[in-house]
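> Generate coordinates for the sequence data below:
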Amino acid sequence: MKPHGLSHAFSSGGPLWLGLVFFAVCAAVGWSYAFYVKWTVKSSRLPQREEYPRVQEDIEASGLYIDSFPGSVLLLDTLGALLQANQEAIAQFGDSIGAILRHPAARGALSAALRAEYSSDEHVPPVCSTTFTLDVPITRTMFVALRRIPGAKKQHDRVLVLLADRTEAHALDRMRIDFVAHASHELRTPLASLSGFIDALRNGGSNTDDAVRAQFLDVMAQQSARMKRLIDRLLYLSRVQAHEHQKPRTLVDVSDLMAVVLDEVAPRFEGEGYALKFDIEDELFIRADEDELVQVILNLIENALRYGKRDGHLLSVTLQARRAVPQDDRWPTENGVVLSVKDDGRGMEAHHLPRLAERFYRVADAVQTGRTQGTGLGLSIVRHIVDRHQGRMHIASAPNQGTACLVWLPPPNTEHGTERNTSSAGLVGSAEGDVI
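Purely as a prediction, here's the structure:
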């Protein structure tokens, strides 16, 4: 029998056997090379994205990773939607987080972070950062840093955001500049006066009359006291502005606050013969810095006593604390508390009212009352304190009919801010009619 072809090829050592062996070897080598190339390429790409999946899983699973950061940290998706915020961010920024993320500068930094390329040597994507001013609910200078966290797939990428409030640092820089400018301007007059009297005493020598010398020394003492008051007010104003962006959160009983004010001013009213009336409702509470609001009321009372006096008239000052009257269009809501200081003194013309909260602005005719001249900073301090409390201030006055200064403060259970008035603390006035 003739042997089968294949058996014959193997038995005879024919070329078919060699061809099959060669084909098998080539196939094995080819498959091995293809597997090697695929594994090499895959291994060279994965470290760029696989360094982070465990971090991302931890973030998305529990949020504990974000809360471990000491600062304010957010997690976004690639569309900029907020996925998570740590407790520090919520406590510091609250409802403002949305406004921060919607700001054009923050959106631009997000786009840059998502587009940023990096090599395998860099291991992590670069940080994209920006600084901008946020006006709502209160003016803040924000620093935002963003870094993309690669996921297993491109659509799984996340963006880690670090928020920092730089308002205080910027305010301190601005305060240093303003302090030097204002102090140098306002101190020039008393310093010139002191210098002139010193020269007069020095040049006059022993020939100077004792009465004249005493008069010179009195004026010098007054100018020195004025400089001290001015410096103290400027320093206090700088401190107020430095933390103006931090809304107070302490719950304050308005009755206790007013009791502190009355204890402070009652002896002065008794000593100078002025009438003091007060009307304080019970159960009024606000979120406030009590010391600052006491300063607000004291400044308003000081202005009433300093500029309200008129000849032949017993000045009367009324101190009130009450709930906001419904449908009062001067305030943003029907809730809240209104603190007011009203006098029946000389009043002022309407054109003064819009400028009363400007630094160093003084009503010219009111200065000529015989009292010690003020620094022109009292209402500026009031304005900044009211702004910090996210409140409003309204001033009404008319010649010979007195002046009414009202401060509205938001209720303690709400976050009022989006309607904040940024122009001169909401100063409004009237030049006619009974303002009391």
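
> CA only for contacts and neighbour counts going forward, please
Fine.

> what's the distance between stretch 249-260 and the middle of its chain?
23 Å (C-alpha atoms, centre = their mean, to the nearest Å).

> residues of that stretch that come out buried?
Judged by neighbour count (16 or more other C-alpha atoms under 10 Å), stretch 249-260 contains these buried residues: Val252, Asp253, Val254, Ser255, Met258.

> Now for those residues: which two are most distant?
Farthest apart among the buried residues of stretch 249-260 by C-alpha to C-alpha are Val252 and Met258. That separation is 10.7 Å.

> Which strand or helix spans Ala259?
helix 254-272 (DSSP states H and E).

> contacts for that helix?
Contact with helix 254-272 is made by 275-276, 280-286, 290, 293-294, 297-298, 321, as judged by C-alpha atoms under 8 Å, 6 or more residues apart in numbering.

> So which of those belong to strands?
Ala275, Leu276, Ile280, Phe285, Ile286, Ala321 (DSSP state E).

> Quick check: the third one touching Ala321?
Translated: Ile280. Yes - taking C-alpha atoms under 8 Å as the definition, Ile280 is a contact partner of Ala321 at 4.7 Å.

> For the two, indicate the residue with more neighbours.
Ala321 (22 against 16; other C-alpha atoms under 10 Å).

> From what I see, the more buried one and Gly336 are in contact.
No - applying C-alpha under 8 Å as the test, Ala321 and Gly336 come out as separate, 10.7 Å apart.

> Check which helices and strands whichever strand or helix holds Asp232 is in contact with.
Using DSSP H and E, the element containing Asp232 is helix 210-242. Counting contacts by 3 or more C-alpha pairs under 8 Å, 6 or more residues apart in numbering; DSSP states H and E, helix 210-242 packs against helix 167-204, helix 378-388.

> please give me the structure for this one as well, since I'd like to look at both together:
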Amino acid sequence: MELLNFILLIIIALLIFFLLKKEKVLGINTEEKNNNEKIKIIENKEYRGSIYDLLNYIPEGVIVVDKSKKILFSNNSATNWFQIKLNENLSGFLRNPDLLNFIDKAFNGENLSDFEIEIRTQSVSRLNITIYLDKRDLFFDETTCVLFIRDLTEFYKFQQLKSDFVANVSHELRTPLQSIKMGLETFENNSELKNNSEVKNFLPVMISQSERMENLIRDLLSLSKIELQEHIRPTHEIDLIELLEFVIKTYEKIIKKDNISIVLNKTDNFKIIGDRDKLIEIFTNLIDNSIKYSDKNKTITISTKKEGETNIVSVEDQGIGIPKELIHRVTERFFTVDPSKSRSVGGTGLGLAIVKHLVSQHRAEMDINSVKNEGTSISIKFNAL
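Model prediction:
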């Protein structure tokens, strides 16, 4: 019995020893864990402090907001632009519904491209904004949205000055050109002058060039007006099939003359939000180009199809085509693949530049595919209604 009591005491002593040792080990581990967490917090603060210092040196504005749109950080540029105070709500000074809506979408996990907004305070400002959703807690210990802001106001002011200058010069040229054209038409209707061999040779050339200049002035005025209105989004419901049929009908006499056929492949319920006059100008330019740069007895195919929430219109011709290395330049002003051909058909080099800006105004996309001597296909992707 005494032996059993002795053995029991030894077992209890050993248990107490191991429990004390374990508690000591756990205490050390807990202390190390706490120390590691403290080191991690210090490192995070130093790391984030370096990021904030770096962001304060860049000229673009940077604002970090939480889900309630409370401002957690703004760099020097953003603070100076908007007179920001930390912890105030972003909607207090950037009163733009689209911006606030995009921030909500970003927090909901939607991928967003950069976008432009217009802010009206004492003056009008145009801003380009890129939104980044910080899921990795780079800036704060919570999910935040980072707004990278570029001020494009001066750029747009310069663009407006340029457009105003072109529009004013074009307008001033229009009146004297009309007088010159009327004089040439008077000469053409005078039988005595027409019998003069010198007049007979030069008069058609002069009339042709005056018409080309008139087209150029018209396109310049149109382009200037489009650039000034490009940021205004259209709001009308448009049936694209009906509109395409209307545009094709205006070319009946021209295509009959050259024996060119236009085929329209229709799609049901093909509606978008747009501006009727500007959509007519888009497809008039595309069809006009296809006719000008196609030989007789060719076919122009206009296809319409739906892909998800996108309505796509493609204009495909069997014309002279565009060399692959020049496709990216055809929407530049005054650029022509074949200048002599363009002059002979009365091209101004502004048609596709006009189309590009009008497509942008409709928040659509344009794709150009072409093979030299085989033809060109231009597709425009609109958001479906």
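
> Overlay the chains and give the TM-score.
For these two chains in superposition, a TM-score of 0.56 is obtained (TM-score structural alignment, normalised by the length of structure 2); 255 aligned residues with a C-alpha RMSD of 4.1 Å.

> most packed of the helices and strands packed on helix 210-242 of structure 1?
The highest mean neighbour count among those, using mean count of other C-alpha atoms under 10 Å, belongs to helix 378-388: a mean of 23.

> what angle separates the helix or strand that that helix is followed by from helix 378-388?
Using DSSP H and E, the next helix or strand after helix 378-388 of structure 1 towards the C-terminus is strand 392-398. Inter-element angle recorded for strand 392-398 of structure 1 and helix 378-388: 150 degrees (by axes from the mean of the first three to the mean of the last three C-alpha atoms, to 10 degrees).

> corresponding residues in structure 2 for strand 392-398 of structure 1?
The counterpart of strand 392-398 of structure 1 in structure 2, using TM-score structural alignment, spans residues 365-371.

> Using the aligned residues only, give the average distance of the matching stretch to structure 1.
Taken over the aligned residues, the distance from stretch 365-371 of structure 2 to structure 1 averages 0.6 Å (mean C-alpha distance after the TM-score superposition for structure 1).

> Run through who's touching that stretch.
321-324, 327, 356, 359, 376-382.

> ok, now with 10 Å
312-324, 326-328, 330-331, 355-356, 359-360, 375-383 (C-alpha atoms under 10 Å, 6 or more residues apart in numbering).

> picking that back up, common neighbours of Ala321 and Gly336 of structure 1, please.
By the contact definition C-alpha under 10 Å, 6+ apart, Ala321 of structure 1 and Gly336 are jointly contacted by Leu284, Trp408.

> and the helix or strand Ala109 of structure 1 falls within, what does it pack onto?
Taking DSSP H and E as the criterion, Ala109 of structure 1 maps to helix 104-115. Judged by 3 or more C-alpha pairs under 10 Å, 6 or more residues apart in numbering; DSSP states H and E, helix 104-115 of structure 1 is in contact with helix 96-102, strand 128-134, strand 140-149, strand 158-165.

> what do you get if the cut-off is 6 Å, keeping everything else the same?
Counting contacts by 3 or more C-alpha pairs under 6 Å, 6 or more residues apart in numbering; DSSP states H and E, helix 104-115 of structure 1 packs against no other helix or strand.

> okay, the angle between that helix and strand 140-149?
Using the same axes, to 10 degrees: helix 104-115 of structure 1 against strand 140-149 is 10 degrees.

> For helix 104-115 of structure 1, list every residue counted as buried.
Buried-residue list, helix 104-115 of structure 1, by 16+ other C-alpha under 10 Å: Ala105, Ala106, Arg107, Ala109, Leu110, Ala112, Ala113, Leu114.

> For those, work out which two are farthest apart.
Ala105 and Leu114 (14.5 Å).

> Provide the aligned range in structure 1 for stretch 229-242 of structure 2.
Going by TM-score structural alignment, stretch 229-242 of structure 2 sits over residues 243-256 in structure 1.

> Aligned counterpart of Asp67 of structure 1 in structure 2, please.
Checking with TM-score structural alignment, Asp67 of structure 1 has no match.

> my guess is Asp67 of structure 1 contacts Asn86, does it?
Yes - between Asp67 of structure 1 and Asn86 there is a contact under C-alpha atoms under 6 Å: 4.8 Å.

> Can you report how many residues lie near Lys342 of structure 1?
Lys342 of structure 1: 24 surrounding residues under other C-alpha under 10 Å.

> how about it, secondary structure?
strand (DSSP: H, G, I helix; E, B strand; the rest coil).

> So what does it match up with in structure 2?
Per TM-score structural alignment, Lys342 of structure 1 is aligned with Glu316.

> got a list of what its match touches?
Ile300, Thr301, Thr376, Ser377 (C-alpha atoms under 6 Å, 6 or more residues apart in numbering).

> Quick check: the gap between it and Leu4 of structure 2.
Noted for Glu316 of structure 2: a distance of 103 Å to Leu4 of structure 2, by C-alpha to C-alpha, to the nearest Å.

> what does Ser50 of structure 2 give?
For Ser50 of structure 2, the distance to Leu4 of structure 2 - C-alpha to C-alpha - is 68 Å.

> between these two, which one's more packed in?
When Ser50 of structure 2 and Leu4 are compared for neighbours, Ser50 comes out ahead with 12 against 9, by other C-alpha under 10 Å.
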